[in-house]
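*Asks:* No letters, just coordinates:
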């Protein structure tokens, strides 16, 4: 049998145990497309909500200048990556590749979150930063913040789902890679609140979170809109293979007329 231990310890994962586990498994190198990155940068921003300076990452597909007028996909990172790592992971190149394959253009934007969770705890509130400040920073850059989606992996996957549950209608779609969820946690409890939000789920079959993710899918109020379950573990070796389909899903959701 494959390693699938977190079904029993789902609530512990959500409480922060997943952070160290994620770091032990995030070893495989991503498979990055050859497309060039467009306008991609990391800059410091003062988060008044969190009382600290964070790194703010943005990426625009090549050929679309500074991205003015483009919709936004918010990026919520996992436990061992930060915005300074996003270029190395090839996020800007994946974005250009998606557009060159025919996806409607959008921008990526993400800021430094907490080490273990994207929710209010211990006097910190990275979730509020994503809800209030990151869109304001995006608007100041000229991006279209009336059209938002969210994408994250591991704790960022669960954080993206929780963001959509907490602020219903804030994002049009959520793409969650191997979200750190478990029966009994806040994300499971909030699943009914995802009605009307497109949800994509991707998880490797060798990932210890696999059973939890499949259980969460069953808790959704409607069938998932995108995603798949293939051979792969809890690392960017697998996640990088899922980025193209996730970006196609995000682009389509952001391009829909409403």
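*Replies:* Thanks, I have the structure now. Keep in mind it's a predicted model, so treat the numbers as computed, not measured. Numbering: from 1, shown residues only.
*Asks:* switch to C-alpha atoms for all contacts and neighbour counts from now on
*Replies:* Noted.
*Asks:* What is the helix or strand harbouring residue 39 packed up against?
*Replies:* Element membership for residue 39 (DSSP states H and E) is strand 37-47. Identification of packing neighbours for strand 37-47 by 3 or more CA pairs under 8 Å, 6 or more residues apart in numbering; DSSP states H and E yields strand 52-61, helix 91-100.
*Asks:* contacting residues for residue 76?
*Replies:* 110-111, 113, 118, 150-153, 156-157, 159-160 (CA atoms under 8 Å, 6 or more residues apart in numbering).
*Asks:* again with residue 195
*Replies:* Listed by CA under 8 Å, 6+ apart, the contact set of residue 195 reads 220-222.
*Asks:* Among those, filter down to the buried ones and hand me the ChimeraX syntax, if you would.
*Replies:* To isolate the buried members of the contacts of residue 195 in ChimeraX, using 16 or more other CA atoms under 10 Å:
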select :220,222
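*Asks:* And here is the other one:
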């Protein structure tokens, strides 16, 4: 696997609406969603060459690799570090941040991760790195009928790469938005309690029936059933936080998911929709929860 420096980054999403306006109107954007899918067959571990990543801003590293699990495509990654830290700073723990439908590795930056990490340092919270990675516009972080598997990319390619760069991947955290919220639940459960320190699922793309699923979320009803996160024992054994706006189209399914867990998770159900403004408002509390 060859790592390629990539210092480009799309401009941070402009959020012009105020929080109060979003609370009343952002739920109209709830139609922009994402769905889930089948479990990936484990891939043989791929040897990693020393990273050639470059830093283009303080406390941020960017780069890319060619992912076998994703069919040989270039896969970008971003690591946001707390102020004053490096990837070698005493084996920083890693939180893997999974983007939503039509998103990419930079989504966690758009949500304000860099500022939130700086706030945690000022508050004296334990430091950790947040890692974003391209998973594909509608991969839903699982194995697809075409053979690609973004979930396997995270577990079998990204995590070993991060370990080779000096981050602590013995136990990792997961967080994700919409499609990525579903993916965080699925991948955290797949790694299990021994390797997953915590999961924060934000506006997770959950469905109560195959008929309700967004296009391309699953390849078939069998695929949807095989990759459901409902009833997974591991999710009652891993520290879990679930956040969802009460005007979000996924709110009913998210409530149903929370109600079936044997161990009640931390939850935040507040007025809001399926949009960047609401996600940015929630982020500081979510990272604080992950830190503790």
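*Replies:* In hand now; what should we look at? Predicted model, so just to flag it, every value in this text is computed and none were measured.
*Asks:* re earlier: tell me the angle the strand holding residue 39 of structure 1 makes with helix 91-100.
*Replies:* Using axes from the mean of the first three to the mean of the last three CA atoms, to 10 degrees, one finds that strand 37-47 of structure 1 and helix 91-100 are set 130 degrees apart in direction.
*Asks:* Tell me which stretches of structure 1 form strands.
*Replies:* 37-47, 52-61, 71-76, 107-111, 144-153, 173-177, 198-204, 226-230 (DSSP state E).
*Asks:* what's the counterpart of residue 74 of structure 2 in structure 1?
*Replies:* Applying TM-score structural alignment, one finds that residue 74 of structure 2 aligns to residue 53 in structure 1.
*Asks:* Can you get me a residue count around the closest residue in space to that match that isn't next to it in sequence?
*Replies:* Leaving out its chain neighbours, the residue that sits closest to residue 53 of structure 1 by CA to CA, 6 or more residues apart in numbering is residue 46, at 4.3 Å. For residue 46 of structure 1, the count of nearby residues is 13 (other CA atoms under 10 Å).
*Asks:* Please report how far residue 46 of structure 1 lies from residue 92 of structure 1.
*Replies:* Computed with CA to CA, to the nearest Å, the distance linking residue 46 of structure 1 and residue 92 of structure 1 is 24 Å.
*Asks:* Same check on residue 205 of structure 1?
*Replies:* According to CA to CA, residue 205 of structure 1 stands 27 Å off from residue 92 of structure 1.
*Asks:* ok, those two, which is more surrounded?
*Replies:* Taking other CA under 10 Å, residue 205 of structure 1 and residue 92 do not tie; residue 92 has more neighbours (28 against 20).
*Asks:* corresponding residues in structure 1 for stretch 251-258 of structure 2?
*Replies:* Matched against structure 1 by TM-score structural alignment, stretch 251-258 of structure 2 falls on residues 210-217.
*Asks:* before we move on, back to that, export the contacts of residue 76 of structure 1 to a markdown table and tack on neighbour count?
*Replies:* Shown next, in a markdown table, are those (neighbours: other CA atoms under 10 Å):
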| residue | neighbour count |
| --- | --- |
| 110 | 27 |
| 111 | 27 |
| 113 | 27 |
| 118 | 27 |
| 150 | 29 |
| 151 | 27 |
| 152 | 24 |
| 153 | 26 |
| 156 | 26 |
| 157 | 28 |
| 159 | 30 |
| 160 | 33 |
